[in-house]
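Asker: this one's structure only:
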């Protein structure tokens, strides 16, 4: 069989296009060759449904050739696909556009995407391989194929990873295999793929702990979901209604679905120029993390990241226990630099360290929920927090009682040459602390700070270069209680404006 399907794309076109084709008899492999005009990458993604209506493939038209396939095995199925039988009947192919990219790239122009649908043997751009996560014919992660309890490393320690990454499934430029090589070079232990409105259905062989994720992407903001077990129910509606008033409804429903199913919701780069978060009515109870450092090599990142840290402080001042995470948001090849950047954008910069008693997907999720995390650049921070001899981790509630709780905060800061500036931030107030040099490249601090569990108290650690650039953030410990005044993000924005 061979059929050509054309999609006409413009600013005036619908966000989601649909065409049908017929498979006359059972096939071993179905191939899609999508010819994207030069200079028009990343304008949208393709979705393929089989004769039952089940989604069998989803892929952003991004970097490199777009020669895709779905087959009976992972070796004959492109990333983002679901292996299984290719049965006769009416199949459907959808093309969903990213409205913000279309506006940026096309302007008032119109283009045609030609898609050749065939069973003629052809090259596959990037097959999944043998490690398939999903059940046959569906976008549900199979507990038989993906083991949430698998122990990748048995030690009790701080594990390094990245909670915001991209590969060629969406708009990243690296293959999955190259991404794993770079992750090992960056001494990472875990990796969370978060593609734009797309879900990985498998992975390459690796000894890293891979936690399934997704980045829900709209014109008015992005958020990550960690530990997903299936494709979010309203994903196609999010594509179809992007840029319309209905969009906010589907965003809210997706966040509610995530919380119901036990996925972690993380607010991405909330102040980053055109990608800032604009859904002011978002309930603060609905997300567990805020991305406080996003791709620090990007032009507008330093100031927007500092705003995100201030935003999280305002949340804590209002009594909300929400945790800071980092994300490289890396899209580029290793030799590429953003304009004006001295360093490449690479997964693991920043790194987020999570304290786990053995590294498994389940343990990783549990510790993120508890806030047992540090976010760093160019260094590793090992905090040691004690009260009356009892040790606490970042994110913990201090259980000692009294109006004069003495907290001893020690921390090692390893791997930097220049003596850093270090602050303990208590209830939003920055308190500079003395920094001692332990050995060349290793520094430490030790401070006592008083807390009072009769009121709401919290303390976190922040590390910066002498010139002020970000080096590290350690999530707060806290005691006492507070009835929050603010319930939505826009109310926190107002508080930030007042301050």
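Answerer: Cool, got the structure. No experiment lies behind these values; they were computed from the predicted model shown.
Asker: Could you use CA atoms for every contact and neighbour count after this?
Answerer: OK.
Asker: Grab the most central residue of the protein for me.
Answerer: Nearest to the mean C-alpha position of the chain, counting by Cα atoms, centre = their mean, stands residue 164 at 3.2 Å.
Asker: Without its sequence neighbours, what residue ends up closest to that residue?
Answerer: residue 327 (4.4 Å; Cα to Cα, 6 or more residues apart in numbering).
Asker: re the thing from before, tell me the helix or strand right after the helix or strand harbouring the residue nearest to the centre of the chain.
Answerer: Here residue 164, judged by DSSP states H and E, is contained in strand 153-165. Remark: after strand 153-165, the chain's next helix or strand is helix 176-185, criterion DSSP H and E.
Asker: just to revisit the earlier point, would you check that the residue nearest to the centre of the chain makes contact with residue 325?
Answerer: No - the pair residue 164 / residue 325 is not scored as a contact, 9.4 Å apart, by Cα atoms under 8 Å.
Asker: Identify all contacting residues around the longest helix anywhere in the chain.
Answerer: Using DSSP state H, we find that the single longest helix of the chain is helix 301-317. Residues outside helix 301-317 that contact it (Cα atoms under 8 Å, 6 or more residues apart in numbering): 269-273, 290-296, 321-324, 427-428, 458, 469-470, 492-493, 495-496.
Asker: Give me the buried subset of the residues you listed.
Answerer: 269-272, 290-296, 321-324, 427-428, 458, 469-470, 492-493 (16 or more other Cα atoms under 10 Å).
Asker: ok but residue 369 is inside a strand, no?
Answerer: No - according to DSSP: H, G, I helix; E, B strand; the rest coil, the state of residue 369 is helix, so it is not within a strand.
Asker: roughly how far apart are it and residue 310?
Answerer: Counting by Cα to Cα, to the nearest Å, the separation of residue 369 from residue 310 is 21 Å.
Asker: Report how many residues lie close to residue 498.
Answerer: Residues within reach of residue 498, counting by other Cα atoms under 10 Å, total 7.
Asker: Contact partners for it?
Answerer: Residue 498 neighbours (Cα under 8 Å, 6+ apart): none.
Asker: Below is an additional structure, to be compared with the one above:
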């Protein structure tokens, strides 16, 4: 069986193109080959209207396969029978693709569907997350949130904002896993751009499903998802338009209802600056502080303002977030992100110790309400002398820094007062090297948010 679908595209063509094909009898596999250079997303639904492939095209390989077994299915695909009946092919074209079409011209965009066996650059991996008994959307019913990776209590390095070739990244899944292991990453979150990973390579690096939603109203990572967001296809179709704001808002509400972690990514990045109308501040779990010192400065000021207003939103960083866990399973990892048990550190040997009234606390902890003294001690492993600050209820207090054999240490005491809203965090940076350490706040009391 071989069929070629031809779409005729010009600058006024809608972003969504759709065609139905009829498969007369069941096949061992379905291979999808693009005969035209284009950029966008492809969604394939089977005879029961279930999604069988969702991924970005125009980057990486040109052939995708859906087969009975995961070992022969492309990333973003759902393994299983390729049944007889009417299958639907949807393309969502990027605005940038339309700009490559000469004004006034129409070009053919061809997609070939066949049962031909092709050598794949990579497959979806041995860990299949998607539940094959779903209906129209993707459900990750086979992901094991209780899978055990370590009984060690301590800090685990998390890569919370990632992508592969499945959504325009540089690395294959195999390369991403290999690089994560080399970088000492303990937890890898699959935040593909508008694509839900349906499985992953088996690895000692714990992997947690997520998705990045991109829009002109802001980009947000959903961490710990158990299904495909209901409005994901509408978000893809309306990419770059005002309509995407409503779909994004509805998806945020769905995420809050399902208990997913909402991590606002680079809120000051040009072209995708955060718009609170679409992503309400009250829905956020975390906020990414960005890569550059300029972006960090803006985001840390915003976070401190929100803490001053009573919001409890935790800071994260793409690949330098340390999460404290009493053991390592996906469930425990997600719980500790929600608690804010995180620091952002260039060097994982840096240490923070927070003690009060004979008890030790972690960043993110709520302290029992009373008048109290808090002793904060920090060690920064760095060749250069850092500037270290406590931010206490919005006031910046510079700490005296003392050199040690391998780094720098500082100590300061502050007070929390009963009946008041109190919070405090620590940060360290070098004027030339940038951010070295950032802790999420400890806090006490209550304050009604605006």
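Answerer: Structure's in. What do you need? In this text, all values refer to a predicted model and were calculated from it rather than measured experimentally.
Asker: and stretch 392-405 of structure 2, how far apart are its ends?
Answerer: Stretch 392-405 of structure 2 has an end-to-end distance of 29 Å (Cα to Cα).
Asker: Check stretch 402-421 of structure 1 too.
Answerer: Calculated as Cα to Cα, the first-to-last residue distance of stretch 402-421 of structure 1 is 31 Å.
Asker: quick one on the thing from earlier: give the next helix or strand downstream of the longest helix of structure 1.
Answerer: Note on helix 301-317 of structure 1: by DSSP H and E, the next helix or strand toward the C-terminus is strand 323-327.
Asker: Can you give me the buried ones in the helix or strand following that following strand?
Answerer: On the C-terminal side of strand 323-327 of structure 1, the closest following helix or strand by DSSP H and E is strand 351-359. Of all the residues in strand 351-359 of structure 1, those buried under the rule 16+ other Cα under 10 Å are 351, 352, 353, 354, 355, 356, 357, 358, 359.
Asker: Tell me which stretches of the stretch 351-450 of structure 2 form strands.
Answerer: With strands called from DSSP state E, counting those that start in this stretch, the stretch 351-450 of structure 2 shows them at 351-356, 359-361, 372-380, 387-392, 395-398, 402-403, 408-416, 422-430, 434-439, 442-444.
Asker: just the stretch 151-300 of structure 2 next, same as before
Answerer: 154-159, 187-190, 199-200, 206-213, 219-223, 261-265, 286-288.
Asker: Aligned to residue 66 of structure 2, what sits in structure 1?
Answerer: Counting by TM-score structural alignment, residue 66 of structure 2 corresponds to residue 70 in structure 1.
Asker: what do you get for residue 76 of structure 2?
Answerer: In structure 1, residue 76 of structure 2 lands on residue 80 (TM-score structural alignment).
Asker: ok, now residue 313 of structure 2?
Answerer: In structure 1, residue 313 of structure 2 lands on residue 322 (TM-score structural alignment).
Asker: Look up how far residue 14 of structure 1 lies from its match.
Answerer: When residue 322 of structure 1 is compared with residue 14 of structure 1 (using Cα to Cα), they lie 38 Å apart.
Asker: same question, residue 89 of structure 1
Answerer: In terms of Cα to Cα, residue 89 of structure 1 sits 26 Å off from residue 14 of structure 1.
Asker: and if you look at residue 419 of structure 1?
Answerer: Taking Cα to Cα, one finds residue 419 of structure 1 at 55 Å from residue 14 of structure 1.
Asker: Next, the angle strand 323-327 makes with the longest helix of structure 1.
Answerer: 160 degrees (axes from the mean of the first three to the mean of the last three Cα atoms, to 10 degrees).
Asker: What are the buried residues along helix 301-317 of structure 1?
Answerer: 301-302, 304-309, 311-317.
Asker: How about stretch 90-105 of structure 2?
Answerer: 90, 91, 92, 93, 94, 98.
Asker: likewise stretch 394-407 of structure 2?
Answerer: Buried-residue list, stretch 394-407 of structure 2, by 16+ other Cα under 10 Å: 394, 398, 399, 401, 407.
Asker: what residues are up against the first one?
Answerer: Contact analysis of residue 394 of structure 2 by Cα under 8 Å, 6+ apart lists 304, 305, 308.
Asker: swap in the second one?
Answerer: Residues touching residue 398 of structure 2, when contacts are defined by Cα under 8 Å, 6+ apart, comprise 387, 388, 389, 390.
Asker: And the first one, what's its match in structure 1?
Answerer: Spelled out, it's residue 387 of structure 2. By TM-score structural alignment, residue 387 of structure 2 lines up with residue 421.
Asker: give me every residue that touches its match.
Answerer: Each residue near residue 421 of structure 1 by Cα under 8 Å, 6+ apart is listed here: 432, 433, 435, 463, 464, 465, 466, 468.
Asker: nearest residue to it other than its sequence neighbours?
Answerer: residue 464 (5.2 Å).
Asker: just residue 342 of structure 2 next, same as before
Answerer: Per Cα to Cα, 6+ apart, closest to residue 342 of structure 2 is residue 323, 4.5 Å.
Asker: Identify the residue of structure 1 aligned to the one you found.
Answerer: Checking TM-score structural alignment: residue 323 of structure 2 goes with residue 354.
Asker: If anything else comes up later, I'll come back, but that's it for now.
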